[in-house]
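In: predicted model follows, preceded by the sequence.
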Amino acid sequence: MINGGTTIHTADGSTVTVTLRGIEYDLHVRNARGDTIATVEMSADDLDALYAEMGEHVGNDEDYDEDYDQGYSDGYYDGQEAA
């Protein structure tokens, strides 16, 4: 399960931040400039289902590469290295 306060960084510099709001979660989707482009409300069950579905498509924790994820959060794109 994703806990509240988790931020997911995408390849294009966008982010999805998951925050707990009462008994539900808000997913704040922001573009690379930081503009909010969507806010989605989800129940805990729906968030768990989304997280499970994501895991099926992008791999599981065994495949997690911290350096790869840090590169995306630093704003790098596929094949780009730090200058």
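Out: Structure received.

In: switch to C-alpha atoms for all contacts and neighbour counts from now on
Out: OK.

In: now for A11, how many residues are close by?
Out: Neighbours of A11 under the rule other CA atoms under 10 Å: 16.

In: ok, and V18, which helix or strand is that part of?
Out: Taking DSSP states H and E as the definition, V18 sits inside strand 15-21.

In: relative to the whole chain's centre, how far out is that strand?
Out: With CA atoms, centre = their mean, to the nearest Å as the basis, strand 15-21 stands 9 Å off its chain's centre.

In: can you list the buried residues in the longest helix anywhere in the chain?
Out: In the chain, taking DSSP state H as the definition, the longest helix is helix 44-58. By 16 or more other CA atoms under 10 Å, the buried positions in helix 44-58 come out as 44, 47.

In: below is an additional structure, to be compared with the one above:
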Amino acid sequence: MRHFQTIHTADGSSVTITRRGIEFDLETRNARGETISTVVMDEADVKALLTSAGVHIRAFDDAYDRGYRAGWRDGEAA
């Protein structure tokens, strides 16, 4: 299971943040669903970005971090 959050804009575009292990992919799509850009960021950079925007997402939930450290990957035991 991947943890992600999608924000839809008024013009039909979207930004999706997906956690992939210790990194995050930020993908922007236009209203036609075409990928415009993908940026890979580490957790500290994503936290700084979201904090500056006043946003909180569940990907930073401590339960997920504890499970990841315990060896779980994408909802499966490693």
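Out: Received the coordinates, thanks. Keep in mind the model is a prediction, meaning the values are calculated, not measured.

In: the longest helix of structure 1: what's the following helix or strand?
Out: Per DSSP H and E, helix 44-58 of structure 1 leads on to helix 66-73 as the next helix or strand towards the C-terminus.

In: what range does that next one cover in structure 2?
Out: Residues of structure 2 offer no counterpart to helix 66-73 of structure 1, counting by TM-score structural alignment.

In: now the angle from that helix to strand 15-21?
Out: Relative orientation of helix 66-73 of structure 1 and strand 15-21, computed by axes from the mean of the first three to the mean of the last three CA atoms, to 10 degrees: 100 degrees.

In: so which elements touch helix 66-73 of structure 1?
Out: On a contact count with 3 or more CA pairs under 8 Å, 6 or more residues apart in numbering; DSSP states H and E, helix 66-73 of structure 1 meets strand 6-9.

In: quick one: the strand it packs on to structure 2 mean distance?
Out: Here the mean offset of strand 6-9 of structure 1 against structure 2 after fitting is 0.6 Å, by mean CA distance after the TM-score superposition for structure 1.

In: neighbouring contacts of that strand?
Out: The contact list for strand 6-9 of structure 1, computed with CA atoms under 8 Å, 6 or more residues apart in numbering, reads 15-19, 69, 72-73.

In: ok now the longest helix of structure 1, how far from the chain's centre?
Out: Distance, centroid of helix 44-58 of structure 1 to centroid of chain: 11 Å (CA atoms, centre = their mean).
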